[in-house]
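J.: Can you look at this prediction? I've put the sequence above it.
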Amino acid sequence: MPLDGVTTYLLSEELNASLSGARVDKIYQPDKKSVLLLLRAFNSNSKLLLSADPDFPRAHLTEVATSNPSTPPSFCMLLRKHLGGSRISRISSPSFERIIEIEFSSVDEIKDTVSFRLIIEMMGRYSNIILLNQDRRIIDSIFHVDAQMSRVREVMPARPYDYPPSQNKINPLTALSALENHSFVFPDNTIVRPAEKAILETFTGISPFFASEICTYADIDAKKSISDLDALEHHNLCNTLASFFVQIKTRTFSPGVFFKKNEDVPYDFHALAYPKGMRSKQTDSISEAIDLLVVPGQITNDFEQKKRPLIRFAESGLAHAVRKHNVHLADLSDSEEFEKLKLFGDLLLTYQYAIPPKSSSFVCNDYSEPPISLSIDLDENLSPTDNAQRYYRKYRKAKTKYDKTVTFLKEDMLAIEYFKSLLNAATQASDLRDLVAVKQEIDWLNTKDTSETDEDPNSFHPGKSKNGKQKSRAIRSAMQAAKAKSRKKKVVESAHTASSIQSYRQFELSDGELVMCGRNNIQNDFLTFKVASKDDYWFHAKNIPGSHVILRNFGQTPSDQVFEISAAVAAYYSSANTDLSKGIVSKEIPNYKIEVDYCMVKHVKKIPGAKPGMVTYSHFNTILIQPSLPSNER
């Protein structure tokens, strides 16, 4: 839930109490919407996160570690220039608006005291972080808003800063005395509105959720208009409003998060009101409540952001392979009648003495039984022998095209299967180790593709230009090429090293057997051909993308139960497991079954010239099994 004005006001008071006098130690910008201030106060360190994310703009103390870019953005550098080493003078929120102002004071080069203000506007898609000088002019902002984007209010450097337009609502603290005396009168334009809407449109800083909960606490129907409330209901509403506003005035709030039924992840938070019937958990501060609410979603969002480009790469590679396959299919249909061209040439040589000069066509019978009459087009300017040679040339060209196209189609099918496997691994990635493995494979693939298209190998010769003389430009080019080659080698080595240090999945069974499963195609290759012995068993989902699963039996004969467990792992990490493909990691066993082939490792052969993970196998059996995982993963 986005911060409302009341929570923002209480949050500013909380931050002011804990951070007033704190010194700005470091400033980071984790992403284009957020700023992180590392503060030093009272012999302790604090991290203040300021976010203009339109989905959840916020400002709060956090304990979550963030990853910061190696090159800080320009807005971050600007903040470091003006706010680095300064101290926080005051943190406030003006008139229950969703705005937090942080005042900083520092000393300039001539030892004069200067002040700056950092404004955090938390208003959905209009959220912003703005740096002001002591004259309240905008130095810069994290988002620029020019006249074309907003006719009401510009947020641009050198412009004077103005608050967002007021909504002309009543300050809750101003209305407190009237509410306590039950003499408060709602504005005329709100008395015909439902009670929750009237509260929302009357008081500053009240969110729709808070207005609805006020009606619930007052035991009145939120859809009933103010004018239809009886005396008791009006009395209860005034008492409830006054009770909440007194908590705001005295700052006796109790923040916390609340949960939906049967869920362990917080659903929402508030500083004052909790929905009746929902399980809640109180926290020591509003910042802690926000952290509890944001962290699970932030971890999920970060994971999805890292996962999305890997899926896009695999989808792009698959689409490209399918397009190539379709093009080659069209070429195959165009050239598959090449034998007919050879027949035309043979017939022309056979009947060359029967062909009249300057003929544009010739009709004759072929060699089949019964014979079929064929019409052969001729070039009038060529002799029958030359026309025959023309058809032979067409035949050789069409036959070469046909043979090449057949080869290309086989490569296309392998590429399609490979990218389907890569897409399955990227889609089913459920933790950071899975993402790292897929990313390493993609890096290896990019390096392999670029190394195959390297230019003239002489370009790597150090310090030689084309004419054989040493020149500085040639030396620089050679050094850059050598560095590029070294980087490619390191990427390939790191991809294979990751596999060799056992980053693949491992499950130890009760009988001592070990079930191993690759996270990417490189690991699949490594497990099948480097780790497994020839008498171990290999499992794979039948005719669909999935991980290679190896059952290491260490010379023992596995039981039927061990075979079923291993096959269930292969079924779980296959594209047929629809739950995992949708990103749903569940401990419940689904009610559908998947076909899994298994055989001894010695019957698995790598396809020559194919990408990692592409194999053929024989002497196999098939088992129908429900996808599941053993409980004891290493």
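T.: Sure, I can see it.
J.: Could you use CA atoms for every contact and neighbour count after this?
T.: Noted.
J.: Go through the helix or strand encompassing T497 and flag the buried ones.
T.: If you go by DSSP states H and E, T497 is part of helix 472-500. By 16 or more other Cα atoms under 10 Å, the buried positions in helix 472-500 come out as 474-475, 477-479, 481-482, 488, 491-492, 494-496, 498-499.
J.: if I pick T113, what's in contact with it?
T.: Counting by Cα atoms under 8 Å, 6 or more residues apart in numbering, T113 makes contact with 105-107.
J.: Would you mind checking those for buried ones?
T.: Among the contacts of T113, those scoring as buried are 105-106 (criterion: 16+ other Cα under 10 Å).
J.: In strands only, show me the contacts of T113.
T.: Members of those lying in strands (criterion: DSSP state E): 105-107.
J.: Now do the helix or strand hosting E233: distance to the chain's middle.
T.: If you go by DSSP H and E, E233 is part of helix 231-250. Centroid displacement of helix 231-250 relative to its chain, using Cα atoms, centre = their mean, to the nearest Å, is 46 Å.
J.: what does stretch 373-384 give?
T.: Worked out by Cα atoms, centre = their mean, stretch 373-384 lies 63 Å from the chain centre.
J.: Identify all contacting residues around it.
T.: 344, 348-349, 352, 355, 357-366, 387.
J.: Okay, one more to line up with it:
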Amino acid sequence: LMMDDVKSRSFTPNIIYYQNEPVEFSALPLTCFEGETYQAVTYDSISTLLEEYYASRNILTRIRQKSVDLRKIVQTALERNYKKYDLQMKQLKDTEKRDKYKVYGELLNTYGYELEGGEKKLTCLNYYTNEEITIPLDDQLSARENSQKFFDKYNKLKRTYEALSEQTLETKREIDHLESVSAALDIALKEEDLVQIKEELMEYGYIKHRRTGDKKPKITSRPFHYITSDGFHVYVGKNNYQNDELTFKLANGGDWWFHAKGIPGSHVIVKTEGKELPDHVFEEAGALAAYYSKGRENEKVEIDYIQRKHIRKVAGAAPGFVIYHTNYSLVAEPKLLLEEVSEKKNS
């Protein structure tokens, strides 16, 4: 059959795309690439196809080279914070015994009168648990001095616990922020998409600020824009700044917001124009939220969705970080079910 097509000059110039990346081209249909992760796009002529294929490959190669330095900065900062977080969590675990020392001190104040001095332990009733307990003692100290020693230990561990609790939260916030930047680098398709990411890294101190007088780069990157078969506009943020802008500037209270549950990813906004969304739009938007997330390689991704009016910014957090309650959930397969509005390919 293939030879028949060649003999009759019945050509179908096409490029096979995998997640927006051109992987192969042919003058004839390539049936070996099947499944929803591959998309065949046809062209009017071989020359147009070759022009598009190599232009796309060059853009991807160039952006990967340009993103190497940014990825290295993000990865180095992430590894440093992972180590810091593990150490802080270990130190935090070491403070768990603080309440034991408080109980020891209180019980010694209650039963210490029974001691004559020189004892290495005291066995008594723990009135908190109604069980017998044995308290180790320093035989060189009085009951009161032993009690004070336990209270001092308790207070020191309590202060450590309070300080570490805040520090671990700060470290976790920094890890979450860096992982969100890493996710943005994963979906950057053009050089201009890297500009905002670099600006964010600069703002948060991961890259040196530009010198006084240096011109600030022009931001030309825009969110992905899709449209459903029944005319609903869907927007997907490419980075934290765009996520923030979509959710808190573009979206109205009645619009719907989608995001991969518990993992870094894009904010997906569906503009409702006051209308009720058909079920398939929820599925399509959920698939986009899964596709533009760190869960892209998974078979399924759990998606949270909720109306924009229930979304709140996290005070003091990096852009794009939000809180919400009473959301709905769906499970989506990461894939592009919609055609991008600005798409130049002819399918």
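T.: Perfect, I can see it now. What you see is a predicted model; the values in this text were computed from it and never measured.
J.: related to what we said a few turns ago, let me have the ones in strands among the contacts of T113 of the first structure in JSON lines, extended by distance to S335 of the first structure.
T.: Formatted as JSON lines, these follow (distance: Cα to Cα, whole Å):
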{"residue": "S105", "distance to S335 of the first structure": "80"}
{"residue": "S106", "distance to S335 of the first structure": "79"}
{"residue": "V107", "distance to S335 of the first structure": "81"}
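J.: quick one: which of these is nearest R80 of the first structure?
T.: Relative to R80 of the first structure, the closest of these is S106; by Cα to Cα it sits at 12.4 Å.
J.: Which of the three states applies to L189 of the second structure?
T.: Put simply, L189 of the second structure is coil when judged by DSSP: H, G, I helix; E, B strand; the rest coil.
J.: isn't it right next to I63, touching?
T.: Yes: counting by Cα atoms under 8 Å, L189 of the second structure touches I63, with 7.1 Å between them.
J.: Could I get the full set of helices for the stretch 201-350 of the first structure?
T.: With DSSP state H, counting those that start in this stretch applied, the stretch 201-350 of the first structure shows helices at 208-217, 231-250, 286-335, 338-350, listed in chain order.
J.: JSON lines please, covering the ones you listed and showing mean neighbour count and distance to F259 of the first structure.
T.: Output for the helices of the stretch 201-350 of the first structure, formatted as JSON lines (neighbours: other Cα atoms under 10 Å; distance: least, Cα to Cα, whole Å):
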{"stretch": "helix 208-217", "mean neighbour count": "19", "distance to F259 of the first structure": "15"}
{"stretch": "helix 231-250", "mean neighbour count": "17", "distance to F259 of the first structure": "22"}
{"stretch": "helix 286-335", "mean neighbour count": "17", "distance to F259 of the first structure": "10"}
{"stretch": "helix 338-350", "mean neighbour count": "19", "distance to F259 of the first structure": "71"}
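J.: Figure out which of these is closest to T557 of the first structure.
T.: helix 286-335 (38.9 Å).
J.: And L115 of the second structure, what's its match in the first structure?
T.: In the first structure, the residue paired with L115 of the second structure is I355, using TM-score structural alignment.
J.: if I read this right, that match contacts F362, doesn't it?
T.: Yes: taking Cα under 8 Å as the definition, I355 of the first structure is a contact partner of F362 at 6.8 Å.
J.: A568 of the first structure maps to what in the second structure?
T.: Correspondence of A568 of the first structure to the second structure, assessed by TM-score structural alignment: A287.
J.: That match and Y305 touch, don't they?
T.: No: A287 of the second structure is beyond contact range of Y305, at 11.8 Å (criterion: Cα under 8 Å).
J.: if you count what's nearby, which of these two comes out ahead?
T.: A direct count of neighbours by other Cα atoms under 10 Å for A287 of the second structure and Y305 places A287 higher, at 28 against 24.
J.: Tell me the secondary structure of the closest residue to S359 of the first structure other than its chain neighbours, please.
T.: Closest residue to S359 of the first structure apart from its sequence neighbours, by Cα to Cα, 6 or more residues apart in numbering: E380 at 5.4 Å. Using three-state DSSP, the structure places E380 of the first structure in coil.
J.: what's the neighbour count on E380 of the first structure?
T.: Around E380 of the first structure there are 13 residues (other Cα under 10 Å).
J.: Which position in the first structure pairs with D304 of the second structure?
T.: In the first structure, D304 of the second structure lands on D597 (TM-score structural alignment).
J.: did I read that right, that match in a strand?
T.: Yes: counting by three-state DSSP, D597 of the first structure is part of a strand.
J.: quick one: contacts for the closest residue to it other than its chain neighbours?
T.: Setting aside the residues directly before and after it, D597 of the first structure is nearest to T622 in space (Cα to Cα, 6+ apart), at 4.4 Å. Applying Cα under 8 Å, 6+ apart, we find T622 of the first structure in contact with 542, 595-598.
J.: wait, which of the helices of the stretch 201-350 of the first structure is closest to V436 of the first structure?
T.: helix 286-335 (9.6 Å).
J.: before we move on, back to that, pick out the most distant pair among the contacts of stretch 373-384 of the first structure.
T.: The two members of the contacts of stretch 373-384 of the first structure with the most space between them (Cα to Cα) are K358 and D366, at 22.2 Å.
J.: Where in the second structure does the one helix or strand I138 of the first structure maps to align, residue-wise?
T.: I138 of the first structure is part of strand 138-141, with elements assigned from DSSP H and E. Per TM-score structural alignment, strand 138-141 of the first structure has no counterpart in the second structure.
J.: Identify the residue spatially nearest to the aligned partner of G345 of the first structure in the second structure, adjacent ones excluded.
T.: With TM-score structural alignment as the criterion, the equivalent of G345 of the first structure in the second structure is G105. Spatially, and ignoring its direct neighbours in sequence, G105 of the second structure is nearest to S147 (4.2 Å; Cα to Cα, 6+ apart).
J.: Go ahead and confirm the one you found touches Y111.
T.: No: look at S147 of the second structure against Y111 with Cα under 8 Å: they stay out of range, at 10.6 Å.
J.: more neighbours, those two?
T.: A direct count of neighbours by other Cα under 10 Å for S147 of the second structure and Y111 places S147 higher, at 23 against 14.
J.: What does the more buried one correspond to in the first structure?
T.: Under the alignment (TM-score structural alignment), S147 of the second structure pairs with A388 of the first structure.
J.: Next: R64 of the second structure.
T.: In the first structure, the residue matched to R64 of the second structure (TM-score structural alignment) is E304.
J.: Repeat that for V234 of the second structure.
T.: Using TM-score structural alignment, the partner of V234 of the second structure in the first structure is V515.
J.: contacting residues for its match?
T.: By Cα under 8 Å, 6+ apart, the residues touching V515 of the first structure are 506-509, 549-552, 566.
J.: Which pair of those spans the longest distance?
T.: Largest separation among the contacts of V515 of the first structure by Cα to Cα: L509 and V549, giving 14.0 Å.
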